[in-house]
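Engineer: quick one, what's the 3D model for this:
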Amino acid sequence: MSGNEVRVQAINKITNRVPLSVKTPKPLSEIWGCDVFNLARMEESLSKNVFKTIKNTVQTGAALDTATADMVAAAMKEWALSKGVKFYSHIFYPMTNITAEKHDGFIITNSDGGAITEFTGSLLIKGEPDGSSFPNGSIRMTNAARGYTAWDPTSPAYIMHTDNSSTLMIPCVFMSWTGEALDKKIPLLRSNHAMNKAAQKVLALMGETNIATLNSSCGAEQEYFLVDSAFANSRPDLLLAGRTLFGASPAKGQQFDDHYFGAIPERVQVFMQDFEDQLYRLGIPAKTHHNEVAPGQFEIAPYFEAANVAADHQQLMMTLMKSTAKKHGFMCLLHEKPFAGVNGSGKHVNWSVGNATQGNLLDPGKTPHDNLNFLLFCGAVIRGVHLFGPLLRAVIASAANDHRLGANEAPPAILSVYLGDQLEKVYMDIKAGKLAMTTDGGLMDLGLPQILKFERDPGDRNRTSPFAFTGNRFEFRAVGSSQSVSGPLVAMNTMLADSLNWIADKLEAELKKKDDKATAVFAVLKEIMELHGNVVFGGNGYSPEWHKMAVEERGLKNLPTSAEAIPMLREESVRKLFESTGVLTRVELESRFEVYAEQYILSIEVEAKLVIDMAKTSIYPAAIHYLSEIAQTSSEMAKMDVKLDDTVAKAVAAEANAMMAAVGKLSAAIKQHDFATTEEHMNYCAHVIRDLMNEVRAHADALEMEVADELWPFPKYSEMLFIK
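Structural biologist: Okay, here's the model as predicted:
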């Protein structure tokens, strides 16, 4: 079957697809959180004393005793069995950006040969997967493989349904037999603990007496592409690498700006509603969905949640997104750049810090300069990003995200902070030793009587900033769409903890010299801006002038590739940061360097092998077949004394030969394994392998524009992006 026949069959299958029957949606009040063993369900099924204990653990992280765990386990089992569940799973989050789960039955047999159900506190608390079979950075080896999962009561258990089964899922941490963190959850919980401890000190110095436990919060905007599975299954690159390694740009892409916020295709809308109903059953607050900028690209954004729960929900959301898309005949692509020439996908992490008594400490209220707590916490963020910008770059480093950072839809790889005009002026005034009154944004009046006037924000949005203040939170815009939000949250919480500890020491010293808190606060903030104000930038982050100024004048680091960013995890300042806050030991941090470096290298090597295979076995044969057809036609026409123009044949032959020459160079390059260091190997992948892959692609994409459409072996961009 020719390439075109495969594509025609796919198109016919899509256009003649019988749509899934749409169920009448149930009211939100009926389905919200119905599959979650949350505090409300615990209160219904536990005694008052037991519920009070587990509630305190969930809300403050207080220690939990064995007796309480037994009571919770019994109630959890009865609730799950009442909903038809036969299995339970300790679900955890290894260093792979995806989830891991091991399913166990509630069933055991008794001495009479009968079957009963059992689920004790000990079974709830501990599981035992193989620690050496997950990425661990040499912490666990095959001859020393034991690892443990342990129940995290601060993230609620829930039920996952399939067509013929249901499983109780219990969020867990994952550690080695020797106690090192092998997952993304333990560092996140530790980072939040460190941040809370430091924040409590600052708030106490500010005179606060009733201080509830502080938590960071997260709301992550998830971008993704949908491609019909009939097309995706015909593309080895999409199946194995998650992105198209070949593909010429179609005549129409996103240049008309007609997809962003456009009418959602009906089939996509059905998928979204099905997907979101599942999210609501699991208590995941999906807030908005819409078309994104690129054709075939969409976004869903949940409401803010506590960081640990939000991170778990993000992982669950990605899993459900893929499985639901498959049910609707789509493949959901979470790769950061699945299609060259159009926007890639990010996961903008909106992050703030607060508690039940002081509220959101990154919310300035009406006039930011009057809110001393806000100014201190915002100043702590400024200091943290300046000192640990390279760390923030490292935690969003991946082979996939390298394709996106710095492009028109993504911020540059230089970490800077955008505050907005009004707030930036406040901090610059503090740095200059003065604090001028500021004005609000003013009323937006369009001169149209039917449009109500509304108060506009005091600052614009800067989409070129990687780390932007957006009114009551910071938005880390550089996170990749396929990545776990845990890594960025760990880095942000930890750098904030370090800065708050520094501020507490400085503030305590200033308060001993001055009775006036405002004067003491401004003295601390003035020092922050003098030392770290270089990281504040409100201009165009894409401009060459900024890149030059950032590096040469402001001393900021530009780390354009993951090969340069991941080694930042080995910087002594980063090691001290994690050690001093108790978030990661040196061994745990080094293991993360090894894991992420290996994943980067392996990702590029897989793509390189795919490029070679697809070029040799599909694209080159299509070009030769086309040349053969041209030669045969030319010969037949010559018999009739008609000479055909041979321009196309020459172009195809030249591109085919050049492509195969590049394939030969790439094949030789991937056999190189003699590297002195891991860093050297990563740089080789970034600057040699990738360049050779791009060289092969350039010739292949040129061939796509020359070879007869009926012979081209793969679905084209014009089909995958526009046929839904």
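
Engineer: going forward, measure contacts and count neighbours with C-alpha atoms only.
Structural biologist: Fine.

Engineer: show me the contacts for Leu644.
Structural biologist: With contact set as Cα atoms under 8 Å, 6 or more residues apart in numbering, Leu644 has these partners: Ser634, Met637.

Engineer: whoops, Lys201 was the one
Structural biologist: If a contact means Cα under 8 Å, 6+ apart, then Lys201 has Asn501, Ala504 as its contacts.

Engineer: and Pro250, how many neighbours does it have?
Structural biologist: The tally of other residues near Pro250 (other Cα atoms under 10 Å) stands at 13.

Engineer: element containing it, please.
Structural biologist: Taking DSSP states H and E as the definition, one finds Pro250 inside no helix or strand.

Engineer: tell me the contacts of the closest residue to it other than its chain neighbours?
Structural biologist: The shortest distance from Pro250 to any non-neighbouring residue, by Cα to Cα, 6 or more residues apart in numbering, is to Ser718 (5.4 Å). Neighbouring residues of Ser718 by Cα under 8 Å, 6+ apart: Ser249, Pro250, Lys252.

Engineer: Asn136 now?
Structural biologist: Shown in contact with Asn136 (Cα under 8 Å, 6+ apart): Met95, Leu182, Ser591, Arg592, Val595.

Engineer: helix or strand next in line after the helix or strand where the last one lies, which one?
Structural biologist: In this structure, Val595 is located in helix 586-614 according to DSSP H and E. Proceeding N to C from helix 586-614, the next assigned helix or strand is helix 620-639, under DSSP H and E.

Engineer: now do that next one: which elements does it pack against?
Structural biologist: helix 647-669 (3 or more Cα pairs under 8 Å, 6 or more residues apart in numbering; DSSP states H and E).

Engineer: also this sequence, please, to line up against the first:
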Amino acid sequence: MSKLRFQALHDVQHRPAVTFESLGRPSSLYKSSVFGEQAMRQYLSKSTFDSVQTAIRKGDNIDRITADAIATGMKSWALEKGATHYTHWFQPLTGATAEKHDAFFEVTPGGHVIDKFDGAQLAQQEPDASSFPHGGIRNTFEARGYTAWDPTSPAFIYDNTLCIPTVFVAYTGEALDFKTPLLKALNVIDEAATDVARYFNKNVNKVTATLGWEQEFFLVDASLAAARPDLTLTGRTLLGHAAAKGQQLDDHYFGSIPIRVLAYLKELEQECLLLGIPVKTRHNEVAPNQFEMAPVYEEANLAVDHNALLMDIMQKVAQRHHFKVLFHEKPFDGINGSGKHNNWSLATDTGVNLLSPGSTPMKNLQFLTFFVNTIKAVYEHESLLRASIASAGNDYRLGANEAPPAIISVFIGSQLTRVLDELEKVTDGKLSPQEKTELKLNVIGKIPEILLDNTDRNRTSPFAFTGNKFEFRAVGATANCANPMTVLNAIVAQQLIAFKKEVDTLVDTKDMKKDDAIFNVLREYIKDSKKIRFEGDGYGESWEKEAKKRKLSNNRTTVEALKARVSKASVALFDSLQIMNTVEIQARYEIELEEYVKRIQIESRVLGDVARNHIIPTALRYQNVLIDNVRGLKDIYGDDYTAFAKAQTSIIKALSNHIASINTLITEMIDVRKKSNGLELEKKAGDYADKVKPYFELIRKQCDKLELLVEDDLWPLPKYRELLFVN
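Structural biologist: Model prediction:
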């Protein structure tokens, strides 16, 4: 056994018992480290507090005097909480969060030290923009970029630092982050949905897009992970034979949470409570050492911030419990990967979930309006929705028997399918009083409130209606939720705008009543979008064939999927809604292609290194042991030794064959990679997907065969049975 593997296993076996004491009741801890409404009321004047709330609700600008007053109150609160530094906390296009800490104190010309934090420091800072992905928006020598305060997401204290959520934009104004387009998309969906919601309730003044994410992840002992170069550098195991026992007994799912894991989750939840992250659910997932956490639903922008913050906190808390958190979508071969289901809905300021069926025909007509428009939006932009969740990691997961396929479809359940089929049959034109009554009683009235629990779950569907929300199940575990949420809210907003225009036209030019017009437009939308609805098994080949007939896209790789980002329809969508301009769209396309290439390139290099510098030398060492054994048998038995050395010589031959195959495949992979590196970005990405990546499975297969042949004590890397079953 290698010294590193031996030490890693020794560390696991001799870990001290982990205990954790809670600091109090959850309700007493919640948001105590957040400069939210309660803290603002205490540290701000009434006029300043009112200005902040107006800015949050209506998006009004905050003037410099008010900003100074807010900064003074925020500073006093933060210093009393023990904060020593402040930072603008933002989400650049790296997929991670970013921060630059500045101390509160300043030295005066007289040599005195004072605590300083004013409105200018609150509202804006200037980090280096050239060092973050920018997709050509900025030249390398043009470093200036700006972070600007987002008052809709409250400041918080973590690790004695006041963190101020901000947007991040270039000197010329283009968005360099995930948050800026999301905020614009949320504003557009608010306006579009509010206009439609007023068909049913004139008192609606605001519609909020809500999000509830479900974060899946693996926990691996930190020492074992450190002994695996592939886990350390890529976040997944590039080789490793499956353990004899995996998830086939279904005994881990919803099972008793291991003691050490529970101690970690308890401390993590306490940190979440302090920061106002409303984590409510924790449980074992299907695969060994896989778990899930999920919060109460929140406004989408805040939910995105909270998920990004949570992922950072998870890693920090894990260090204290000697764990490494794996967010990769497919860290282990042969068992389930990890997703981040995005549960999305729309809520009015009158307290109504627009995707929740009601108890009266009119409430159900409102529900059907938003329900059908969402389905129509997904149908019109299914390839863009697929692009929004594209990544190198998610390519390993999608369609891998525990995740939805790459084909985007909508599952709504048998009951709602029958309702839409009935509505589709409604006669054209105006509805007679008798037809309207019959429709409301026999169709719309058939959707009871209990439907919340009447819709089955289809785990093979990437976009499923689950009672009072749509669940976008195809989102990967590492993803920033802002990406799919920007796309989803944008396409639904565009659809609602078109819907209202069509309804108003029928009312104004055809002299139709509002209900008749709504029914007529919805009926056509149901017909138009029927191809996107699918209730069956998304894993079967028959669905692939059927989807092709329906002309639905099946973009299996990120490289194929990302092309939808820069299609004419996508550019027109974002540009018309003023969410992103052509420069910003093209930049994101290039950034995501570059990231794909770099991740596959890193995996290729790591795999070649581990196979040649760890696996092959180990196999040769074991082969020499067998050769010495055969020589010893020959010394004892002479020419008759072959009868006693048959098994050994067979293994020696197998070892040689696998070693030769690995070496040849690695050489070929490197040659292909070198040729690909000379191509322009799009062709390079295509080559990495189609020519470089296929070698991974071939090399892995040979290495995994060696793992079964080589003596366990010699094997250099922690095995699956150790990674997945040692707590």
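
Engineer: ok, back up a step: out of the contacts of Asn136 of structure 1, which is most surrounded?
Structural biologist: Leu182 (30 neighbours).

Engineer: and for that one, nearest residue in space, chain neighbours not counted?
Structural biologist: For Leu182 of structure 1, the spatially nearest residue (Cα to Cα, 6+ apart) is Met175, at 5.0 Å.

Engineer: what's the counterpart of the one you found in structure 2?
Structural biologist: Met175 of structure 1 maps onto Val169 of structure 2 when the alignment is built from TM-score structural alignment.

Engineer: tell me who's in contact with that match.
Structural biologist: Contacts for Val169 of structure 2 (Cα under 8 Å, 6+ apart) come out as Gly145, Tyr146, Thr147, Ala175, Leu176, Asp177.

Engineer: try Met293 of structure 2
Structural biologist: Neighbour list for Met293 of structure 2: Glu214, Gln215, Glu216, Val279, Lys280, Thr281, Arg282, His283 [criterion: Cα under 8 Å, 6+ apart].

Engineer: quick check, Ile528 of structure 1 in contact with Arg383.
Structural biologist: Yes - under the criterion of Cα atoms under 8 Å, Ile528 of structure 1 is in contact with Arg383, at a separation of 6.4 Å.

Engineer: circling back to that earlier point, distance of the residue nearest to Leu182 of structure 1 from Ser122 of structure 1?
Structural biologist: Going from Met175 of structure 1 to Ser122 of structure 1 by Cα to Cα, to the nearest Å gives 17 Å.

Engineer: same deal with Val8 of structure 1?
Structural biologist: From Val8 of structure 1 to Ser122 of structure 1 the distance is 57 Å (Cα to Cα).

Engineer: alignment lookup: Arg556 of structure 2 to structure 1.
Structural biologist: Matched to structure 1 by TM-score structural alignment, Arg556 of structure 2 sits across from Pro560.

Engineer: cool, Lys653 of structure 2 as well?
Structural biologist: If you follow Lys653 of structure 2 across to structure 1 using TM-score structural alignment, you land on Lys650.

Engineer: need the strands for the stretch 301-450 of structure 2, in chain order.
Structural biologist: Per DSSP state E, counting those that start in this stretch, the stretch 301-450 of structure 2 carries strands over the ranges 323-326, 340-348, 410-411.

Engineer: closest one to Glu382 of structure 2 out of the contacts of Met293 of structure 2, please.
Structural biologist: Glu214 (22.1 Å; Cα to Cα).

Engineer: ok but the closest one is inside a strand, no?
Structural biologist: Yes - under DSSP: H, G, I helix; E, B strand; the rest coil, Glu214 of structure 2 sits within a strand.

Engineer: so Leu577 of structure 2 sits against Leu186, correct?
Structural biologist: No - applying Cα under 8 Å as the test, Leu577 of structure 2 and Leu186 come out as separate, 11.0 Å apart.

Engineer: okay, those two: which has more neighbours?
Structural biologist: Leu186 (25 against 18).

Engineer: what's the more buried one aligned with over in structure 1?
Structural biologist: Counting by TM-score structural alignment, Leu186 of structure 2 lines up with Asn192 in structure 1.

Engineer: tell me which of the strands of the stretch 301-450 of structure 2 is the most buried.
Structural biologist: Neighbour counts (mean count of other Cα atoms under 10 Å) averaged over each of these peak at strand 410-411, with a mean of 26.

Engineer: what range in structure 1 does that strand sit on?
Structural biologist: Using TM-score structural alignment, strand 410-411 of structure 2 lines up with residues 417-418 of structure 1.

Engineer: repeat for stretch 279-288 of structure 2
Structural biologist: Against structure 1, stretch 279-288 of structure 2 falls on residues 286-295 (TM-score structural alignment).

Engineer: buried residues in the matching stretch?
Structural biologist: Of the residues in stretch 286-295 of structure 1, Ala286, His289, His290, Asn291, Glu292, Val293, Ala294, Pro295 count as buried by neighbour count, 16 or more other Cα atoms under 10 Å.

Engineer: pretty sure the fourth one sits against Tyr260.
Structural biologist: Right, the one you point to is Asn291 of structure 1. Yes - using Cα under 8 Å, Asn291 of structure 1 makes contact with Tyr260 at a distance of 5.2 Å.

Engineer: report the set of residues contacting both of these two.
Structural biologist: Between them, Asn291 of structure 1 and Tyr260 share no contacting residue under Cα under 8 Å, 6+ apart.

Engineer: what's the neighbour count on the match of Arg556 of structure 2?
Structural biologist: Other residues lying near Pro560 of structure 1 total 17 when counted by other Cα under 10 Å.

Engineer: so how far is Asn472 of structure 1 from it?
Structural biologist: Distance, Pro560 of structure 1 to Asn472 of structure 1, using Cα to Cα: 29 Å.
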